[in-house]
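# Predicted model and sequence below, questions to follow.
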Amino acid sequence: MRFQTLAFLFAGAMLSSVLAIAAPALAADAPAAPSIAECEPGGPCAHPLPVKVVIVSLFEIGKDEGDVAGEFQLWKARRGLTQRIPFPQSFHDLYYNPETQVLGMVTGIGTARSTAATLALGLDQRFDLTQAYWLVAGIAGIDPEDASIGSVAWARYVVDGDLAHEIDAREIPSDWKSGYFPRNTKGPNDMTTKPDPSGGEIYTVNPTLEKWAFDLTKDIELPDSPAIAAERAKFTDYPHAQEAPFVLEGDTLSAMTFWHGEKLTDWANDWVRYWSGGRGDFVTSAMEDTGVMQSMTYLDNIGRADRDRVLVVRAGSNFTMPPPGVDAATYLLRENEGYAGLEAAVENLYTVGSKVVDELLGNWDRYKDATP
């Protein structure tokens, strides 16, 4: 489950966003970047745009500006991403700031779209991405064992929750914890089979880069609000869920299914623990991150991008399970009407991510040739 991410809530909004991109209203935006205006998307380009940072957003609720903010709006507005660049080979046009050389993209929801969008950008010869840092910044479901909504987690491991064996829960043996278990194992109780990291189920974020980003941001004081305070107060058995938002390290699980509930949260913890060899800790549920990491791995293989310059940060917009006394179905259906922590998650995601972007841009001579 990734902040499982709006697969139901924003399905209609996703369609309207796609239509809005093609609409004549975009003609009011700044024209395509002049230095690549003569280049066709995906074709050869004599003067590719230099890119220092790629902001990877996964969805926008409606318009790119002027309405309820999803993941992209704040970056576009506050980072001056006004130079529109047509990107017909993907979900959403790109936006660029020629002064800071920051590029913003919206992949679209789900692993399939994030994989395609990342690969399409990496192979687009209109851009020089060889020194670019990539910040995957999205909202997420968050485990109440670890933090409250509004908290922001830097991922050390990105784990896939789709590649698996499954049988219906009504048919599982009585001693099985679930009907969902890793490939090449003998069931969910088999913890002796060693995971194969080459299968696409787990990706490790560059440890030194992740640690650098966390150390840079861990002391940021994130704002609280009555709305999220009221929501977290319901989680009486979870001390970390009752804390005000904070920055932490915690791993993310990507899955195309918007899952929810205590039992599936237990599954997510077991899943991340298994694939990370006990080193990981499930904190956030997402959809797109393994797709981005897979594409970055391929792009790195041909020198189009640097896999070691990817960071993944997620902010909790909703809990992955209900509070005590509420059943999973009721809480999930209520959450689909709007996440209590959405506004805080989007704002805090920008606050924390911007600290890293500012450091990279402000000291580019230090970071352009070597990662921190």
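Perfect, thanks for sending it.

# Only C-alpha atoms from now on, for both contacts and neighbour counts.
Will do.

# start to end distance for stretch 145-159?
One end of stretch 145-159 sits 19 Å from the other (CA to CA, to the nearest Å).

# chain center to that stretch, what's the gap?
Relative to the centre of its chain, stretch 145-159 is centred 11 Å away, using CA atoms, centre = their mean, to the nearest Å.

# same deal with stretch 283-290?
With CA atoms, centre = their mean, you get 6 Å for stretch 283-290.

# Span of that stretch from start to end?
Stretch 283-290 has an end-to-end distance of 15 Å (CA to CA).

# Likewise for stretch 93-112?
Note: stretch 93-112 ends 17 Å apart using CA to CA.

# for residue 284, what are its contacts?
With contact set as CA atoms under 8 Å, 6 or more residues apart in numbering, residue 284 has these partners: 2-3, 140-143, 153, 250-253, 314-316.

# Out of those, list just those in strands.
The strands, defined by DSSP state E, take in 140, 141, 142, 153, 251, 252, 253, 314, 315, 316 from those.

# center of this structure - which residue?
By CA atoms, centre = their mean, the mean C-alpha position of the chain lies nearest to residue 138, the distance being 4.0 Å.

# Does it fall in a helix, a strand, or a coil region?
strand (DSSP: H, G, I helix; E, B strand; the rest coil).

# quick one: it from residue 18, how far?
19 Å.

# quick one: the helices in the stretch 51-200 of the chain?
In order along the chain, the stretch 51-200 of the chain carries the following helices (DSSP state H, counting those that start in this stretch): 73-78, 111-123.

# need those in a markdown table with distance to residue 286, can you?
Shown next, in a markdown table, are those (distance: least, CA to CA, whole Å):
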| stretch | distance to residue 286 |
| --- | --- |
| helix 73-78 | 19 |
| helix 111-123 | 10 |
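
# Out of the ones you listed, indicate the one that is most buried.
helix 111-123 (a mean of 22; mean count of other CA atoms under 10 Å).

# Comparison target below:
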Amino acid sequence: MQFVTKYYYWDVVHDGNLKDRLEYVTLSPLILRSSSTERSLTPRSWEKKRHAGQWSDSVVRLDLPRMRASTCALRYLWPLIAAVVVEAVISPKVFIIAFYGDEGNAWLGIPDFNLLAQNITVPGISVKFPDVHCTEDGSICQLVAGEGEINAAISAFSLVVSPLFNLTNTYFLLAGDGGINPKVATIGSVAFAQFAVQVALQYEIDAREKPDNFSSGYIPQGSTSTDSYPRYIYGTEVFQLNDALRQHAMAFARTATLTDSPVAQAYRQQYANVPEFAPALAPPAVVGCDTATSDNWWSGALLGDAFAHFTTLVTNGSATYCTTQQEDSAVLEALLRGHLLRRVDFGRVLHMRTGLRLRSPGSWRERRR
């Protein structure tokens, strides 16, 4: 069992006439260990260290006068030790990330595991969904990050840096619903993405004022035409995930039977007279295709085609515009930064979206969700 302390700070009063310092104090629920060093350390600073791939106990660095360890502990450290809140670190095998209530609730009541066995309040995540849910043994956990890019990014990064979890060997499953392209798949299909594209990260002009030769009002940043690669790159335009992991997940998912219904079958028949929408007529399936992120909940054939074009453009033709949502690029950026901090492994991230809405062939309106 590993332990960490929550981040609190204490001022320690000491006798300035005593020159040397006790510099390292390691706290655990059972042991107080101390050692001396030659370096001068500033008061009120904390450090996390990793040893052999595991997070160590919290190390508190304090500027204290020299004295026997027992005397020092009694006189100076007992109030600090009494104030420290110590909690067990949870090391999940899988972390599910959903984005609103219905997506989160879809994982409840499953006989194989109980996500409500532990409910852990994590500072910094969505105020609408303030608890992370975990099984009794902590092997499976779930975060409901909140909707929209800002909510999703802040919630995901707050999880990544939380001292309550060791996520270094955790697999992350981004699991939600969204719009789906009827040229690629149908309602109820489950799509695993290799690429996530932030499609609205472009210039936009009012479509009523666009040049006649522009297909939409969106123009890649730094460019003067819709067909030019963006010259200004922010670094979040495209995320590419581990395709070997994705292929393994899709193969496993294809052993499941997806839900279909007479209502869904009747809905699909709207596409019978539109040849390019033939995939929309098929039963639900597990498919490999990519995802588009935007805070804007867009509608219309022109916007759909414009974002499909941008998806192809910025991935050099590697990505297939398929599902649409409002959060995933934001979560992936948070996880990528966590990878750079050695808090998570970005190679263990899976993206999964279920098609909830299709483009209507009558109005050609694309509804997201």
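Noted; the coordinates are in hand. A quick note: this is a predicted structure, and the numbers were derived from the prediction, not measured.

# what's the TM-score here?
Laid over one another, the chains give 0.72 as their TM-score (TM-score structural alignment, normalised by the length of the second structure), with 285 aligned residues with a CA RMSD of 2.4 Å.

# wait, isn't the residue nearest to the centre of the first structure in contact with residue 313?
Yes: Residue 138 of the first structure lies in contact with residue 313 (CA atoms under 8 Å); the separation is 6.7 Å.

# Pull up the overlap in contacts between these two.
Shared contacts of residue 138 of the first structure and residue 313, defined by CA under 8 Å, 6+ apart, are found at residue 349.

# rewinding a little: rebuild the contacts of residue 284 of the first structure as TSV, extending it with neighbour count.
Below are the contacts of residue 284 of the first structure laid out as TSV (neighbours: other CA atoms under 10 Å):
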residue	neighbour count
2	31
3	30
140	36
141	31
142	35
143	27
153	28
250	23
251	28
252	35
253	33
314	33
315	34
316	35
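
# neighbours of the counterpart of residue 239 of the second structure in the first structure, just the number please.
In the first structure, the residue paired with residue 239 of the second structure according to TM-score structural alignment is residue 203. By other CA atoms under 10 Å, the residues close to residue 203 of the first structure number 21.

# Ok, residue 270 of the second structure next?
Neighbour count of residue 270 of the second structure, defined by other CA under 10 Å: 15.

# wait, is it part of a helix?
Yes: looking at residue 270 of the second structure with three-state DSSP, it is inside a helix.

# Give me the distance between it and residue 187 of the second structure.
With CA to CA as the criterion, residue 270 of the second structure and residue 187 of the second structure are 12 Å apart.

# now swap in residue 305 of the second structure and tell me
Using CA to CA, one gets 19 Å for the distance from residue 305 of the second structure to residue 187 of the second structure.

# which one of these two has more residues nearby?
residue 187 (27 against 14).

# Now do the same for the more buried one: its match in the first structure.
Alignment note (TM-score structural alignment): residue 187 of the second structure maps to residue 149 of the first structure.

# Which residues are in contact with its match?
For residue 149 of the first structure, the contacting residues are 142, 228, 232, 241, 245, 315-319, 340-341, 344-345, by CA under 8 Å, 6+ apart.

# Out of those residues, which is nearest to residue 282 of the first structure?
Ranked by distance to residue 282 of the first structure (CA to CA), the contacts of residue 149 of the first structure are led by residue 142 at 8.9 Å.

# mind listing what the closest one touches?
Residue 142 of the first structure is in contact with 3, 148, 149, 283, 284, 285, 315, 316, 317, 318, 319, 320, counting by CA under 8 Å, 6+ apart.

# buried set for stretch 197-215 of the first structure?
201, 202, 203, 204, 205, 206, 209, 210, 211, 213, 214 (16 or more other CA atoms under 10 Å).

# Spatially, which residue comes closest to the first one, not counting chain neighbours?
Residue nearest to residue 201 of the first structure in three dimensions, not counting chain neighbours: residue 160, with 4.7 Å by CA to CA, 6 or more residues apart in numbering.

# The one you found against residue 290, yeah?
Yes: at 6.0 Å, residue 160 of the first structure and residue 290 qualify as touching, with contact defined as CA under 8 Å.

# Now list whatever residues contact both of those two.
200, 201, 202, 254.

# so of those, which ones are in strands?
Using DSSP E, those in strands are 202, 254.

# Out of the shared contacts of residue 160 and residue 290 of the first structure, flag the one nearest to residue 86 of the first structure.
residue 254 (28.2 Å).

# For the aligned residue in the second structure for that closest one, which residues are in contact?
Using TM-score structural alignment, the partner of residue 254 of the first structure in the second structure is residue 293. When contacts are counted by CA under 8 Å, 6+ apart, residue 293 of the second structure touches 196, 197, 198, 199, 200, 324, 325, 326, 327, 328, 329.

# Farthest pair within the residues you listed?
Taking CA to CA, no two of the contacts of residue 293 of the second structure sit farther apart than 200 and 328, at 13.2 Å.

# what about the strands in the stretch 151-300 of the second structure?
Under the criterion DSSP state E, counting those that start in this stretch, the stretch 151-300 of the second structure contains strands at 171-180, 190-192, 195-198, 203-204, 218-219, 238-240, 286-288, 290-293.

# and the longest helix along the first structure with strand 133-142, angle?
Longest helix of the first structure, by residue count under DSSP state H: helix 342-362. Taking axes from the mean of the first three to the mean of the last three CA atoms, to 10 degrees, one finds that helix 342-362 of the first structure is oriented at 160 degrees with respect to strand 133-142.

# Are there helices or strands packed against helix 342-362 of the first structure, and which ones?
Where contact means 3 or more CA pairs under 8 Å, 6 or more residues apart in numbering; DSSP states H and E, helix 342-362 of the first structure is packed against helix 73-78, strand 133-142, strand 152-154, helix 207-217, strand 310-319.
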